[in-house]
Each structure stands twice: as structure tokens, then as C-alpha cells.
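Peer 1: Would you be able to build a 3D model of this:
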Amino acid sequence: MAGFYFFLAIVSVMFTWAAIVQARRVYWLAPLYFLAAWLAGELALIHLIWQIGLTALLAFSGLLGEPLAQIGLGLFALSWLGLVYLHVQAMDSPRVLGLALRRGLGEGYRNEIPTERHKLLEDGISAGSWLKPFAMKRRGVRVHSHLAYGDAGDRNRLDIYHSDQPREGGFPVLLQVHGGGWMIGEKEQQALPLMYHLAERGWICVAINYRLSPKAAFPAHIVDVKKAIAWIRENIAEYGGNPDYIAITGGSAGGHLSSLAALTPNYAPFQPDFEDADTSIQAAVPFYGVYDFLDRDGIRPEMSMEKILADKVLQVSREENPELWEAGSPLTHVSDNAPPMFVVHGSHDTLVWVEEAQNFVAALEQASKEPVAYAELPGAQHAFEVFHSVRTDHTVHAVTEFLEWAHARWDRAD
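Peer 2: Alright, predicted model coming up:
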């Protein structure tokens, strides 16, 4: 038992260290490093609780007197200090998110949200939520599952989340696009905390599957996203939604696709056989997205995505079809036609480096006529908002504020 305790102490220190340190040039270790940092960073206090509980159990059993267990205790103590630091860092998220919204939208942005909607905004978080990270369902939220929006079978199906209480004027719509490197992923696996939170508060959330590589080559992925937007415009009123207001979000590959969809309204090359459909987007919240297939600023030369993009996703090299690589990059389409956007990225993202978001936001701020907010969350890893955590729940509240602000602004203009 002392040996097992010592082993767990080593693993715990390694996980905690991975979450604290911004180590990105880890090459083939990147997936393992990301997994360790992600679990430790988002579940810091939960790790602290079980580690202290295990130590107390060993102390009660009289096993902590063994030399190996005492070394393990010292290692665990280091882990505990790091986990407390990570928890405090996550608790600082509302300051970072609030500053991002005030800078992007203006100091008085909350005053633009109707008074009757203010009571639905939240500044604090519940420990009962982040202590149960995988408890997603919320009372009063209905889900319609596996509705077809295209002809690609299971990959063209969507789920609809909405409240059982109607909203005057219809529910504004949020379209969620899952991530997974354009090659894996399902509509039920990402952004559930955000979708259930919004659905409770009078939004309708639509989560989609789309065709994946290598079976399908880009631009099949964005074509499917556009098909989903067209389907929403034609059908969402049947579920109480307002087809005139569609916001979009997604993480990682979903961040890429959601930002690309937002920046290419009614773009014919991405709408084969449905060129006349209205695929405009009224607001966008991309999370930790890939914004430039070409990596034109040389952000990640040592850990390039070029090979996997060429072999699996686009299935053509940039030399063979530079136009496709260019068209598939959201950065290419940045213009004064962009909708209001709230870009969210973690400073410690191992898989998609934060400089990509910084460059994308800088281009948006220079070109767009609409407000741009950017939150760079200290210590956050890739996929941080997949389940409930301190950081996730604060981010969900900030995104809710942004979407309520964007919808209110649109409603007044309309």
C-alpha cells in the first residue's frame, strides 16, 4: 500500500506540474501532456479532496510511518500546493472575462441588456455544479434528439435543447459545432454546460454532427455547418425558435468551423446546391479555434498541423491547391462584414497555441465594424469547457452575458 501511495504521489505531482507549466513544444507527447494538464487544471479541488482523503486513510491505518509513504506524503504536499494555486487561478476567471467584455463591448454593456433579462445573469457559481462536473441535465430543459438536417445519415443529425417555457418573440438560437480535429467527435460531447444553461434561460441550442475526415474531405465539414444553418432558418420556428437570430459557437475544430461560418455568410463555394439559402450569423463565440490553415505568421513551425491537414482533412497539399487552404482559413475572410464576436482561448493551450487567437483577434479588431471581445484565460488548456469546473462555469456566465447583449442589440436595431 505504501508503494501504491508513493506511485500515486508521483503521478499527481506530474499532473499538477503539467497544468501549471506552459510547455507546448512537447512533440509526440502533446496528447498525453494535454490530458494530464486538462484534468488537473479543471478538476484541481476535486484532486485535492481525494488526495487528502487518501492520505488521511493511510494515516488512520498507521501506514504513513513507512519511509516510502513518507516520501509520497512529501510529494503529495507539493501537489496540494500546486492544486490550490490552480484553483485560485480558476477563481480569477470572472475578473479576466469581465475585463474582456468591458474592453470589447464597452463599460456599460450590461445596461444594454433588458432589465427583465438581468435576473437571469449570474455573477457567482455554485459549488454543487463544479463538484459534480459531469451532471449536465437541468430541470425544465427538453431535448429533441437525432433530427436529420441533411442526407449524410448520422453525420447530418442534430439535437435541440430548449426550455419548456415559451419566450416572447421566440427563442434566439445558438448553434453548437463540436470539435475533434475534424476527424472525431459527436454532438453530445461538447458545450453541454453552456447549452443547458442557456436553454434554462430562454435560448434554443442546436448541436450538430457533421461529416468527418478522412472519410470526407474539407470543405464537407463547413458545407454541413451551412446546411444546418439553412435547416434552422427553415424549421426552428416549429420548436419555438426565432429563425431570424442565430448565433454560433464551437471549440477547437468547432471553433474553426463556427468562426468560418460566421465570416462567410452566403458564400457560394461552401453552399453547393443551396446557394440561395440565408446562412448569415448574428453573433459568434469561437473557443480555442484554428484560424489559419496556412500558419502564415509562422506560429507553430515546430509542431505544424500541415501534414495532418494535407493528408487527412483537406486531402491535398497547400502547393497543389492553395486556394482551398486559403478559403478554409477564417483569417482569410476577416472583413467589415463580421458579426459581433467573443473569442475565448486558454493561455496554456497545448494543441492550438494562443498566439493564433491573438492574431485572429487583432485582424478582427482592425477590420470589423462590430464589437470584438477577447478573453485569454490564464492557465486554461484546450477543451477546458467540456465539463463543469470553476473556470467552465464562470465562462458560461460570461458567454451568456455576451449573447444576451448581442441579442438585445440586434433586437433594438431590428
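Peer 1: hey, let's count contacts and neighbours off CA atoms from now on
Peer 2: Noted.
Peer 1: Which stretches in the stretch 301-414 of the chain count as strands?
Peer 2: 341-346, 372-377 (DSSP state E, counting those that start in this stretch).
Peer 1: Where do the strands of the stretch 51-200 of the chain begin and end?
Peer 2: 141-148, 157-163, 171-177.
Peer 1: got a list of contacts for the longest strand along the chain?
Peer 2: The longest strand of the chain (DSSP state E) is strand 241-251. The contact list for strand 241-251, computed with C-alpha atoms under 8 Å, 6 or more residues apart in numbering, reads 169-179, 190-191, 203-204, 229, 232-237, 255-259, 262, 281-289, 383, 403, 407.
Peer 1: Next, the second sequence, to be compared with the first:
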Amino acid sequence: MDRATLDKLYNNREAVPTHPQDIARWATESARARAELPCHADIAYGPHPREILDLFTLAAPGGPLLVFIHGGYWQAMSKGEAALIAHGFVRDGLANVATINYPIGPEAGMDQIVASIRRALLWLWHHAPAYGYDRDRIYVSGHSAGGHLTLMAMLTDWPALDAGAPADLVKGGFSISGVYDLRPIRLSYLNDKLGMDDAVAARNSPLLLLPASTSGLPPLTCAVGGAETPAFLQQQHDFVTAWKARGGQVTAITAPDKHHFDIVDQMAQPGAVLQTAMAAMLRRGG
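Peer 2: Model (predicted):
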């Protein structure tokens, strides 16, 4: 496809004229979560100013941890718009929730962004005893760019980064409106701030990093809105097909009538399709 076509297919804000209201709602609901739920705010997990996280904890110790990674095409947004998902899990005692910030473009490149996510997860694994969650039950979810980063976390060789960390540090993944092949992104307007070359896009594309067999990897759920652009529907189809072809466990969800923004609310609403699927993953331990 030429750049004009890719620009249109990947411009979610242009495709959803109501996106300012959606983002404003996320911010309002996230502020309410931080005010109403037990929250350890702005914990530093690394040296970069954006390497901070919020941790929403359950009253009872020993519960699982759900880590949520915000979207924004690796160049916008923050955990300040992501904490609303704590409503769907902390209030009903299903899981502790961590929402994380990470460096973004153009200041940070994709390699640095991915390294930051891995640093956050290692920090959360090491510091579980201090905050009372079970470090052997860490799950990762994210939206859009966060969906991409969810898969980069799942495909990480953890012992290679930290000899004490288990290979299965992440027990399950839930990607929402994810981007799994960065090659189209490199050819679109989005790369103006990301500056990826072919090599960077390739080594950070989950679709290109799948092992010969995915049967030993944690269970995965991929969700996309039925009203999203064809690019996002294709990204999910191609990735789920490749994961299944290699023998892995994956559930594909298409949320009817949901677009790229209002699909996120599904994680904040108990009983909604995405929240129910994530809760089921937490309950069955993978």
C-alpha cells in the first residue's frame, strides 16, 4: 500500500470523530479510580522520568497482578488515562492492577520503549512481597500500542535479562486492538516521530518473532472492535492465525460495534465481554 492509504488505515483519531470525548472519559474515570481505590501512585521502576507506575492493591494479600499498558501509538497518552480499568478488577477483588508509563517518541525509539516495559515487569516481579500480590500470577494487557507491547512482553526471554527471573514470568496476555506487525507503521505518518528503520520494525514485530511452536507460551486473548479500521481487523486476523498455526492457545474476540476507543471501556465494566474474558483468565490461572 502507498503511504496515503496506510495513513488513512492507521489514523484512528480521524476514523473516530468522538475520540476527544472518549479520551476525556478515560481521564475522568481514571482520576476516580485513583481517588476511590487503594493506590500507590507514581512508583519509579527505572531511571527515566516516565518510568513510573501506579499500583492498585487488594485488601487481601496473595492475589494476582494485572499489568495494563496504555496506548497512544508509542508517542502519546499515559497511565493517567489507563487507570479506569482498575474499576473492573480491584473493586470486586479479582486482581491487583498496575498501570505503567514508559518513554515515548520522538524522544524514545522502539527498542528503548520495549526495554522499558520489560524493566517494569521485572521490577513488579521483584517487588511483589512489598505490595502483597503473587509474583507467580502476573498477567499483562494493553490497548493499541499497549497491545503490541503486551506481546513483546510475552515473547521475552526473561532469564536472559535476569538470571533469577522465571521463563514464564508472564502467565497470560490480553491484547486489545493490538499492532503485531510494525512494517506498515514504519511506512506511515506514525513513523515521523518513531524513526524506525527496517531492522527496528522487524525486531519489534511480534508477528515476526513467533517461535516455531507457540504451544509452550502462556495463553493469549486478542480482542478488536468490530467497528475498527480494516487495518486493525487484519492485524488481529494475521497474528491469531500465525499463533494458532504454531500450536498456541489463543482466543480471538471481536467486540460488536466497538471502535478503537470505546472498546477500552469494556475492561472497566464488570460483566462486559472483555472484562469477563480477562476475569476468566485470572480465575483459571492462565
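Peer 1: Now the TM-score, please.
Peer 2: Once superposed, the chains reach a TM-score of 0.82 (TM-score structural alignment, normalised by the length of structure 2), with 271 aligned residues with a C-alpha RMSD of 3.2 Å.
Peer 1: coming back round to it: would you reformat the strands of the stretch 51-200 of structure 1 as a markdown table and include distance to Phe34 of structure 1 and mean neighbour count?
Peer 2: As requested, these are arranged in a markdown table below (distance: least, C-alpha to C-alpha, whole Å; neighbours: other C-alpha atoms under 10 Å):
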| stretch | distance to Phe34 of structure 1 | mean neighbour count |
| --- | --- | --- |
| strand 141-148 | 31 | 16 |
| strand 157-163 | 29 | 23 |
| strand 171-177 | 21 | 28 |
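Peer 1: so which of those comes closest to Leu73 of structure 1?
Peer 2: In terms of C-alpha to C-alpha, the element of the strands of the stretch 51-200 of structure 1 nearest to Leu73 of structure 1 is strand 171-177, at 43.7 Å.
Peer 1: helices or strands next to that closest one in the packing?
Peer 2: Judged by 3 or more C-alpha pairs under 8 Å, 6 or more residues apart in numbering; DSSP states H and E, strand 171-177 of structure 1 is in contact with strand 204-208, strand 241-251, helix 253-263.
Peer 1: Any buried residues in the last one, and which?
Peer 2: Looking back up the chat, that one is helix 253-263 of structure 1. Neighbour counts over helix 253-263 of structure 1 (16 or more other C-alpha atoms under 10 Å) mark Ala253, Gly254, Gly255, His256, Leu257, Ser258, Ser259, Leu260, Ala261, Ala262, Leu263 as buried.
Peer 1: how about the helix or strand just after that helix, aligned to which bit of structure 2?
Peer 2: From helix 253-263 of structure 1 onward toward the C-terminus, using DSSP states H and E, the following helix or strand is strand 283-287. Residue correspondence for strand 283-287 of structure 1 in structure 2, counting by TM-score structural alignment: residues 172-176.
Peer 1: So which residues make contact with the matching stretch?
Peer 2: 138-144, 146-148, 150-151, 154, 218-224, 263-264, 278, 281, 286.
Peer 1: mean deviation of it from structure 1?
Peer 2: Here the mean offset of stretch 172-176 of structure 2 against structure 1 after fitting is 0.3 Å, by mean C-alpha distance after the TM-score superposition for structure 1.
Peer 1: on that earlier part again, could the strands of the stretch 51-200 of structure 1 go into a markdown table alongside distance to His197 of structure 1?
Peer 2: Putting these into a markdown table (distance: least, C-alpha to C-alpha, whole Å) gives the following:
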| stretch | distance to His197 of structure 1 |
| --- | --- |
| strand 141-148 | 9 |
| strand 157-163 | 10 |
| strand 171-177 | 12 |
